[in-house]
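S.K.: missing the sequence, but the structure's below:
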């Protein structure tokens, strides 16, 4: 093999290698011949003329995302930073327009996003910006679709992914929210305390009612017992007055006996002398007798007046 044949072989290898090229999936390759557009090639093994055709560029046909951060002012004079995410893709049938009509698609999209957001947000108050962020996104999408379609780009979706007010405004909003929550918590606590008071009052009223009913039943039974005791004493020749006095004295001694049976009591029943029961009985009989005499005298007086 001569020395001259080596450069020829190398040139042939270069030509063969330059003849073939591979285009990846979801990619479009623009081929130019002597600086003029020749064709668009898609995925697979492709052929071009070496030294005549060249790959001018590659465009991805996948969905891409561009995040744009805009600072603007709301209707209530609050500065706010918005992050708008634009999802777009190159239209397969308009690769030529996307490559030759627009040099910097990112900058073009960013300009339109700035223009729309700064036209829409100043019409809204800060609270409305949070509520109507989807309306802002739709306005951006509509404007971008009209503008970018001519350049071979399709706007898939626009999203307002972040709304960040001025730090001082954010702190004020947090204080307002905290105050509102504390107010609601205080109202709930007040309602709970009021319910507890009402329920406690109802319980006490029910307790008093049941206690009164119990006392009434107790007194009713005592009266029934006394009535039966008087009837028994009347049968043995003791009149009602003497029987009542006897029952009272008997209860007096029963009470003394009950107190004596308690070891840890400080209760003292007065009078408590040994002759107290006898004195009580005599006093009661005397009072009953005097009462009867007074009653008879009043009856006689009334009769004389009537005559």
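M.R.: It's in. Small disclaimer: the values here were computed from a predicted structure and weren't measured.
S.K.: from now on I want contacts and neighbour counts done on CA atoms only, so please keep to that.
M.R.: OK.
S.K.: report the contact partners of the closest residue to residue 124 other than its chain neighbours.
M.R.: Closest residue to residue 124 apart from its sequence neighbours, by Cα to Cα, 6 or more residues apart in numbering: residue 75 at 5.1 Å. Residue 75 is in contact with 121-126, counting by Cα atoms under 8 Å, 6 or more residues apart in numbering.
S.K.: again, only this time at 7 Å
M.R.: Neighbouring residues of residue 75 by Cα atoms under 7 Å, 6 or more residues apart in numbering: 122-125.
S.K.: just give me the residue closest to the centre of the protein.
M.R.: residue 181 (9.8 Å; Cα atoms, centre = their mean).
S.K.: measure that residue to residue 232 for me?
M.R.: Separation of residue 181 from residue 232 (Cα to Cα, to the nearest Å): 76 Å.
S.K.: next one: residue 188
M.R.: Distance from residue 188 to residue 232, by Cα to Cα: 66 Å.
S.K.: which residues in this protein form helices?
M.R.: Along the chain, counting by DSSP state H, helices occupy 5-19, 95-100, 105-120, 126-131, 133-148, 167-235, 240-261, 276-306.
S.K.: try it against this one:
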């Protein structure tokens, strides 16, 4: 009886274990009943009928990264390059992923390689490094269209390496070196050109400033001379006015006569010192008469004014 009871307990536990299924989060179980698709079990505790139902497939609904092996591609200009990458996929329909294709992972990898070879054949080697984004998008579009029937969504594709042959790498290195030298020569010539322009511009500004300085100096000198002449004229006029005013004052005429006599004597003295021959007026002895004559001239000039 003990063995029979133990056997019954073991069978009961086995039936319970086969009946109760715990599906983890982000996981889908595909259940078949008598060999035919029955249902997709969602995360949580579910029950199935033992010996009639079985879990045929278990799929992870998480995003998965698949490594794309390195392959040789031929570019538009007939250069062989080695290309590898990585593709990110996610199962969106567990039923199609189970029955739509035998191995969706293998199929995605193969389709990625063939699509990459096709896309690389459309562009030249020099543009392969620039067109990475375009190549990635082309692979995603191509695989996504085919993977709809597989229950798989292609999220993105990334090229990891593009490796040209060593001979091509050497040629590219020489080309880049030549391009760098060319840019260096151009920059140097541009610098020399700009330097020459700056020097010429500086000389031009120097000449302009010097000519402007000369012009301003001449203007200032002319203005100074004019001001000096005006000042002298004003001073002369003022002195004449003061002399005239002094003559009109009391005793002014006597002072003028005395001044004229002094000037006359001084001038004759100068003539005596500088010349051997001295011409004297007929009435030189009559000094009063000479002074009177000079004063008459002064008075007539004063009346004329």
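M.R.: Structure received. Bear in mind that the values here come from a model prediction, so they are computed numbers and not experimental data.
S.K.: who wins for proximity to residue 158 of structure 1 among the helices of structure 1?
M.R.: helix 133-148 (5.4 Å; Cα to Cα).
S.K.: distance from that closest one to the middle of the chain?
M.R.: 34 Å (Cα atoms, centre = their mean, to the nearest Å).
S.K.: cool, and stretch 169-183 of structure 1?
M.R.: 15 Å.
S.K.: quick one: that stretch to structure 2 mean distance?
M.R.: Compared with structure 2 after fitting, stretch 169-183 of structure 1 deviates on average by 1.9 Å (mean Cα distance after the TM-score superposition for structure 1).
S.K.: quick one: buried residues of that stretch?
M.R.: The neighbour-count check on stretch 169-183 of structure 1 (16 or more other Cα atoms under 10 Å) flags nothing as buried.
S.K.: again, but for stretch 250-259 of structure 1
M.R.: So for stretch 250-259 of structure 1, counting by 16+ other Cα under 10 Å, buried means 252, 259.
S.K.: Provide the aligned range in structure 2 for that stretch.
M.R.: Aligned by TM-score structural alignment, stretch 250-259 of structure 1 corresponds to no residues of structure 2.
S.K.: what's in contact with that stretch?
M.R.: Outside stretch 250-259 of structure 1, no residue touches it (Cα under 7 Å, 6+ apart).
S.K.: centre of the chain to it, how far?
M.R.: 66 Å.
S.K.: go on, stretch 54-63 of structure 1?
M.R.: Going by Cα atoms, centre = their mean, where stretch 54-63 of structure 1 is centred and where its chain is centred differ by 52 Å.
S.K.: likewise for stretch 9-18 of structure 2?
M.R.: 76 Å.
S.K.: next: stretch 293-302 of structure 2.
M.R.: Distance, centroid of stretch 293-302 of structure 2 to centroid of chain: 90 Å (Cα atoms, centre = their mean).
S.K.: what's that stretch in contact with?
M.R.: Against stretch 293-302 of structure 2 from outside (Cα under 7 Å, 6+ apart): residue 257.
S.K.: how near is the residue nearest to the centre of structure 1 to residue 220 of structure 1?
M.R.: Taking Cα to Cα, one finds residue 181 of structure 1 at 58 Å from residue 220 of structure 1.
S.K.: do residue 291 of structure 1 as well
M.R.: Residue 291 of structure 1 is 26 Å from residue 220 of structure 1, by Cα to Cα.
S.K.: one step back: can you list the helices of structure 1 in a markdown table and add distance to residue 60 of structure 1?
M.R.: Below are the helices of structure 1 laid out as a markdown table (distance: least, Cα to Cα, whole Å):
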| stretch | distance to residue 60 of structure 1 |
| --- | --- |
| helix 5-19 | 22 |
| helix 95-100 | 10 |
| helix 105-120 | 13 |
| helix 126-131 | 34 |
| helix 133-148 | 16 |
| helix 167-235 | 40 |
| helix 240-261 | 107 |
| helix 276-306 | 120 |
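S.K.: closest one to residue 28 of structure 1 among those helices?
M.R.: That would be, of these and by Cα to Cα, helix 95-100, which comes in at 7.3 Å.
S.K.: what's the closest one packed up against?
M.R.: Taking 3 or more Cα pairs under 7 Å, 6 or more residues apart in numbering; DSSP states H and E as contact, there are no helices or strands that helix 95-100 of structure 1 lies on.
S.K.: so how far is it from its chain's centroid?
M.R.: Counting by Cα atoms, centre = their mean, helix 95-100 of structure 1 comes out at 53 Å from the chain centroid.
S.K.: stretch 210-226 of structure 1 now?
M.R.: The answer for stretch 210-226 of structure 1 is 54 Å, by Cα atoms, centre = their mean.
S.K.: equivalent analysis for stretch 229-236 of structure 1, please.
M.R.: 76 Å.
S.K.: what's the answer for stretch 3-11 of structure 1, then?
M.R.: With Cα atoms, centre = their mean, you get 82 Å for stretch 3-11 of structure 1.
S.K.: which parts of that stretch are buried?
M.R.: Buried-residue list, stretch 3-11 of structure 1, by 16+ other Cα under 10 Å: empty.
S.K.: likewise stretch 51-61 of structure 1?
M.R.: So, applying 16+ other Cα under 10 Å, buried residues of stretch 51-61 of structure 1: 53-55, 58-61.
S.K.: cool, stretch 248-267 of structure 2 as well?
M.R.: Applying 16+ other Cα under 10 Å to stretch 248-267 of structure 2 flags 256-257, 260-261, 264 as buried.
S.K.: dump these to CSV, plus distance to residue 161 of structure 2 and secondary structure.
M.R.: Shown next, in CSV, are the buried residues of stretch 248-267 of structure 2 (distance: Cα to Cα, whole Å; DSSP: H, G, I helix; E, B strand; the rest coil):
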residue, distance to residue 161 of structure 2, secondary structure
256, 120, helix
257, 123, helix
260, 120, helix
261, 123, helix
264, 121, helix
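S.K.: state the distance from residue 26 of structure 1 to residue 95 of structure 1.
M.R.: 12 Å.
S.K.: settle it for me: which of those two has more neighbours?
M.R.: Taking other Cα atoms under 10 Å, residue 26 of structure 1 and residue 95 do not tie; residue 95 has more neighbours (22 against 13).
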